[in-house]
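In: Sequence first, then the predicted structure:
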Amino acid sequence: MSIATADSYRENFDNLKNRTSAINKRLKAESKEHKKSIQSMRGDNFNNNCDGCITSKTNVEGLDTNFGRIFAIMEDQNKIIGDTHKLMENVIDSLKSKEIYCFRDWINKFFNQVEQRYDAPNDDLRGWKKLIGAFDQKTSLGKVDFRNKDKEYISSLKSTLDKVQMSIDDFEKLYKMKEESNSEFHDQAKTLAEAESRLKMIQFPDQMKEYEESLKKLFEALKIWYSESE
């Protein structure tokens, strides 16, 4: 049984949009042909002055007016459909974000591995807490750089991350992603391989594209560190 994902919803939604677009094209084509017919009938009646022709002309004018009203209603309906499409796109993007935030469990595992390998400056027993506090302070206050007193802790983290080809920027993005998610976003994957496979299947929306590479590096790092423990 296939699992419904934001991508599958997006695919179905795009199909519906394409079908709606095709119908709109047909309606516009029919409308154009109808107007041509009305104009042709109107032109024929203008060239005749008989009483029957005048009556026919009146009927044509009424038909044209009625169709104009119907077409206006159809245009209003199209606007509503367009607004519905925009709403559905936002909902699908929200589902996509939820899928990605599910990886917070694996970010926690990654942080645990980093903590085990982190060499705090001067063997500071509270070094890891001070390091996390540095990231918390920087992101919470929207600072561009770390405080001077935190930089030696950041430097020690860099040494740990260098061994698995990750950067401070990768770590900060993962920290930020973890903070942005909440307790309802937990991954259903129980193994590293399953989680990594899910990651490869996800197409990141533009607003979350920055997290993709760091998540990939996270799994590579976990594979390296887990293999060291075997």
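Out: Received it, and whenever you're ready, just let me know what you need. Numbers count the residues shown, from 1 in each chain.
In: C-alpha from now on. contacts and neighbour counts both.
Out: Noted.
In: so how far is the lengthiest helix in the chain from its chain's centroid?
Out: Taking DSSP state H as the criterion, the chain has its longest helix at helix 51-101. Centre-to-centre, helix 51-101 and its host chain are 27 Å apart (CA atoms, centre = their mean, to the nearest Å).
In: Which strands and helices lie in contact with the helix or strand following it?
Out: Per DSSP states H and E, the first helix or strand lying C-terminal to helix 51-101 is helix 104-117. Applying 3 or more CA pairs under 8 Å, 6 or more residues apart in numbering; DSSP states H and E, we find helix 104-117 packed against helix 151-162, helix 168-180, helix 212-228.
In: want to throw the ones you listed into JSON lines with mean neighbour count and distance to residue 10?
Out: As requested, the helices and strands packed on helix 104-117 are arranged in JSON lines below (neighbours: other CA atoms under 10 Å; distance: least, CA to CA, whole Å):
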{"stretch": "helix 151-162", "mean neighbour count": "17", "distance to residue 10": "36"}
{"stretch": "helix 168-180", "mean neighbour count": "17", "distance to residue 10": "23"}
{"stretch": "helix 212-228", "mean neighbour count": "16", "distance to residue 10": "19"}
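In: Nearest approach to residue 52 belongs to which of these?
Out: helix 212-228 (74.1 Å; CA to CA).
In: Between helix 168-180 and the closest one, find me the angle.
Out: Helix 212-228 and helix 168-180 are oriented at 100 degrees to each other (axes from the mean of the first three to the mean of the last three CA atoms, to 10 degrees).
In: Put this next to the first one:
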Amino acid sequence: MEDIIFGRNPVLEALEAGRDINKLVILEGSRDKTLQKIISAAKSKRLVIQFSERKILDRIVEGETHQGVVAYVAAYSYFELEDILAVAKEKEEVPFVIICDEINDPHNLGSIIRTADAVGAHGVIIPKRRSAALNQTVAKTSCGAIEYVKVARVTNIATTIDKLKEMGFWIVGTDMSNQTYYEANLTGSIGVVVGNEGKGMSRLVKEKCDFVVSIPMKGHVDSLNASVASGIVMYEVLRQRTLPKK
């Protein structure tokens, strides 16, 4: 099965990460420095390059912003939970995973993957049903992070949480609670649950969490975008992990 990714940074990251690319379509006549870097990298890998008019690239991406480059690639592969845990073991780091409970918007999923990479999380877990899949929108929104962050697709999030807890993980949910995210102890093996954009965490998943943290709100709206809220908590995990030991 073939898919496409587009945009300068996502395509460049795919090249540098060694992703299997079948063909590149690049805007003819462009002198953009990043596009020239992509062309040079593609030539060194002996990849097929097709130079085309802008209207052809526009047609391929169906109105999305391509920035002058489209890559035809094999569809993204999913990993197993064990593959994510193996990353932490190889790096000799305490495991840190992000658990997405029915994130339906591919832009949100892409943003979550991007932040997961930035904070050093070892992987992202999504359900097989009622979730955005890994596609070109997710790839573009992640700005190339999808090439480095392993995404596991599991049959049942609640069952997966049980498995993680048996391995010594603490599972933290993001929702309304008396405890703010910066008051919680987020050290140790941690799984951060990100709830659905509209409904938040499902009842069962919320019950499975060891504790739930909230983000203080002082404005006129009472909630944040799922990827923004999860990003705040992810960075608190990173902050606590990097605090100097007393």
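Out: Good, I have the coordinates. These figures come from a predicted structure and were not determined experimentally.
In: Fetch the TM-score of the aligned pair.
Out: Comparison of the two superposed chains (TM-score structural alignment, normalised by the length of the first structure) gives a TM-score of 0.24, and 90 aligned residues with a CA RMSD of 5.8 Å.
In: Check which helices and strands the longest helix of the first structure sits against.
Out: Applying 3+ CA pairs under 8 Å, 6+ apart, one finds that helix 51-101 of the first structure contacts helix 6-46.
In: ok so, going back, make CSV out of the helices and strands packed on helix 104-117 of the first structure and add distance to residue 72 of the first structure.
Out: Shown next, in CSV, are these (distance: least, CA to CA, whole Å):
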stretch, distance to residue 72 of the first structure
helix 151-162, 62
helix 168-180, 45
helix 212-228, 46
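In: quick one, which of those helices is nearest to residue 73 of the first structure?
Out: helix 168-180 (43.8 Å).
In: Also compute the angle for the closest one relative to helix 104-117, please.
Out: 130 degrees.
In: So what touches helix 168-180 of the first structure?
Out: 101, 104, 107, 135, 139, 154, 157, 158, 161, 211, 214, 215 (CA atoms under 8 Å, 6 or more residues apart in numbering).
In: Then stretch 43-58 of the first structure?
Out: The contact list for stretch 43-58 of the first structure, computed with CA under 8 Å, 6+ apart, reads 41, 42.
In: buried stuff in that stretch?
Out: 45, 53, 57 (16 or more other CA atoms under 10 Å).
In: separation between the last one and residue 44 of the first structure?
Out: Going back to what we said before, that points to residue 57 of the first structure. Look at residue 57 of the first structure and residue 44 of the first structure: by CA to CA, to the nearest Å, they are 9 Å apart.
In: And residue 140 of the first structure, how far from residue 175 of the first structure?
Out: As judged by CA to CA, residue 140 of the first structure and residue 175 of the first structure stand 12 Å apart.
In: can you check residue 32 of the first structure too?
Out: Residue 32 of the first structure sits at a distance of 58 Å from residue 175 of the first structure (criterion: CA to CA).
In: still on that earlier bit, now the buried residues of stretch 43-58 of the first structure in JSON lines, please, with extra columns for distance to residue 223 of the first structure.
Out: Converted to JSON lines, the buried residues of stretch 43-58 of the first structure look like this (distance: CA to CA, whole Å):
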{"residue": "45", "distance to residue 223 of the first structure": "83"}
{"residue": "53", "distance to residue 223 of the first structure": "86"}
{"residue": "57", "distance to residue 223 of the first structure": "81"}
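In: Among those, which one lies nearest to residue 21 of the first structure?
Out: Closest to residue 21 of the first structure, out of all of the buried residues of stretch 43-58 of the first structure and judged by CA to CA, is residue 57, at 34.7 Å.
In: My guess is residue 6 of the first structure contacts residue 90. True?
Out: No - at 11.2 Å, residue 6 of the first structure does not count as touching residue 90 under the criterion of CA atoms under 8 Å.
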